[in-house]
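Visitor: structural data only, the sequence is not supplied:
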């Protein structure tokens, strides 16, 4: 088990932030957990520690929001995400973390800038096999590597203008499926060790606390503010990924 005090200084708030995000804000801020933990340990080890915790959080999220999920969109997104996970599994030794972060950071920021310039339509977009399939693949791929599937999923879902419960319910089901599927290749690639699993067990009690806090806040924010927060989280996530990606390549 990891016993570095510096690690827990970052890991505890990282797990709580992830739980809050997954419990009421669509999970967009959850990708910050691995970069935060990486101040003390390697990103690969951080991702392995977070995956069992994410799976535990997903159980609480499914219980709370499963009835709101939009299966029209999930039927498009989930098969595509499975393909993205397969690609991530077999490219694990070829693409480094910095390249993945830079790619998704650029896309996320381009989407936010387009929204801020007012080019996005006020009308809700319909379901799209092509758009959903593309972003589903990217979401599965980036989720596999650094648990950063929230940004590409939001890029597809936000223009649909779902009500906030449907938005959160859809993301909860999406990431529950994705995270439990990821357990198989993580075991196969040897990313789970006794140290990572024991450390995840120690941090696990924070999971339901974070999800509860997110659920509490979810009912106290209206749709307009909810979407402002979502775009804000997407901006924060994209900026962080760009910085980390460029730093890793330079």
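Guide: Okay, I see it. As the structure is a prediction and not an experimental result, all values here were calculated from the model.

Visitor: switch to C-alpha atoms for all contacts and neighbour counts from now on
Guide: Fine.

Visitor: quick one: the helix ranked longest in the chain to chain centroid distance?
Guide: Identified as the longest helix of the chain according to DSSP state H is helix 223-249. Relative to the centre of its chain, helix 223-249 is centred 12 Å away, using CA atoms, centre = their mean, to the nearest Å.

Visitor: and for stretch 220-236?
Guide: Worked out by CA atoms, centre = their mean, stretch 220-236 lies 16 Å from the chain centre.

Visitor: got another, please set it beside the one above:
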């Protein structure tokens, strides 16, 4: 009860927070694209930069559920290729976050998501004829963009999805690699946000504890749903959710 009163939110705002927590769990074990609506939902309740401190602990809990289901399916070679560049993106994101306002945050993320959507649609149309770039620049670009968009808006899911889909990952490999990559990245972001943005506190951690049932329910349902979806449906749903996220961020 103290947590509820300390945030001074309306009933409907709490409903949206619970929905967001549910979607975090669902996205981590089911459709990763369902994480994108969480960003504008939480931002509308708590504000731009403040919302990133609210979302991050929720994501880490969701990552833990994802690791339970998919921990054996990670492709560590691809994770290791991206991580150094991802940390570069995180540092740039920290600097930008201290000098860019909330509106500019959302605009940059929206543009990134739209570009991702265009690439995803192009890949689908090319099908087996699509050739994945082999140069080091591809890993550098995807890693840096993932780190930057993750830091300023927890919105790297679409970019990382493009990378994995471009590499031809199937469902289990997709989910396992995503789970480990974002678990590492999100843990790395905690000290950065505590020290530089000061938007994670015992109060926000208390909110995360209060949302555990919603995250767990979403994670359980996501693990069930993902088993019912075939590979083609999986790719189409990723594209649809990316499109929805792009439109929502521009509104």
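Guide: Nice, I can see it. Worth saying up front: this structure is predicted, and the values here are computed from it rather than measured.

Visitor: give me the TM-score for this pair.
Guide: In this superposition the chains share a TM-score of 0.88, using TM-score structural alignment, normalised by the length of structure 1; 242 aligned residues with a CA RMSD of 2.0 Å.

Visitor: buried residues, the longest helix of structure 1. List them.
Guide: 226-227, 230-231, 233-242, 244-245 (16 or more other CA atoms under 10 Å).

Visitor: now, among those, which is nearest to residue 173 of structure 1?
Guide: Nearest to residue 173 of structure 1 among the buried residues of helix 223-249 of structure 1, counting by CA to CA, is residue 230 at 17.8 Å.

Visitor: to which residue of structure 2 is that closest one aligned?
Guide: Aligned counterpart of residue 230 of structure 1 in structure 2: residue 238 (TM-score structural alignment).

Visitor: same check on residue 13 of structure 1?
Guide: Under TM-score structural alignment, residue 13 of structure 1 pairs with residue 19 in structure 2.

Visitor: so which elements touch the longest helix of structure 1?
Guide: helix 97-116, helix 150-157 (3 or more CA pairs under 8 Å, 6 or more residues apart in numbering; DSSP states H and E).

Visitor: mind running it again at 6 Å?
Guide: Here helix 223-249 of structure 1 touches helix 97-116, going by 3 or more CA pairs under 6 Å, 6 or more residues apart in numbering; DSSP states H and E.

Visitor: coming back round to it: with adjacent residues omitted, what lies nearest to the match of residue 13 of structure 1?
Guide: Excluding the flanking residues, the one nearest residue 19 of structure 2 by CA to CA, 6 or more residues apart in numbering is residue 214, at 7.7 Å.

Visitor: measure the corresponding residue of structure 1 for residue 195 of structure 2 to residue 143 of structure 1 for me?
Guide: Residue pairing (TM-score structural alignment): residue 195 of structure 2 is matched to residue 188 of structure 1. The gap separating residue 188 of structure 1 from residue 143 of structure 1 is 17 Å, by CA to CA, to the nearest Å.

Visitor: cool, and residue 33 of structure 1?
Guide: Applying CA to CA, the value for residue 33 of structure 1 to residue 143 of structure 1 is 12 Å.

Visitor: over to residue 109 of structure 1?
Guide: 18 Å.

Visitor: ditto for residue 45 of structure 1
Guide: 15 Å.

Visitor: more neighbours, the two?
Guide: Each of residue 45 of structure 1 and residue 143 has its neighbours counted (other CA atoms under 10 Å); residue 143 has more, 25 against 17.

Visitor: surely the more buried one touches residue 149?
Guide: Yes: Residue 143 of structure 1 lies in contact with residue 149 (CA atoms under 6 Å); the separation is 4.3 Å.

Visitor: which parts of structure 1 are helices?
Guide: 5-24, 33-37, 43-65, 71-90, 97-116, 129-146, 150-157, 164-188, 194-203, 206-218, 223-249.

Visitor: got these as CSV, with distance to residue 122 of structure 1 columns?
Guide: Conversion of the helices of structure 1 to CSV gives the following (distance: least, CA to CA, whole Å):
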stretch, distance to residue 122 of structure 1
helix 5-24, 24
helix 33-37, 32
helix 43-65, 26
helix 71-90, 20
helix 97-116, 10
helix 129-146, 18
helix 150-157, 14
helix 164-188, 16
helix 194-203, 42
helix 206-218, 23
helix 223-249, 13
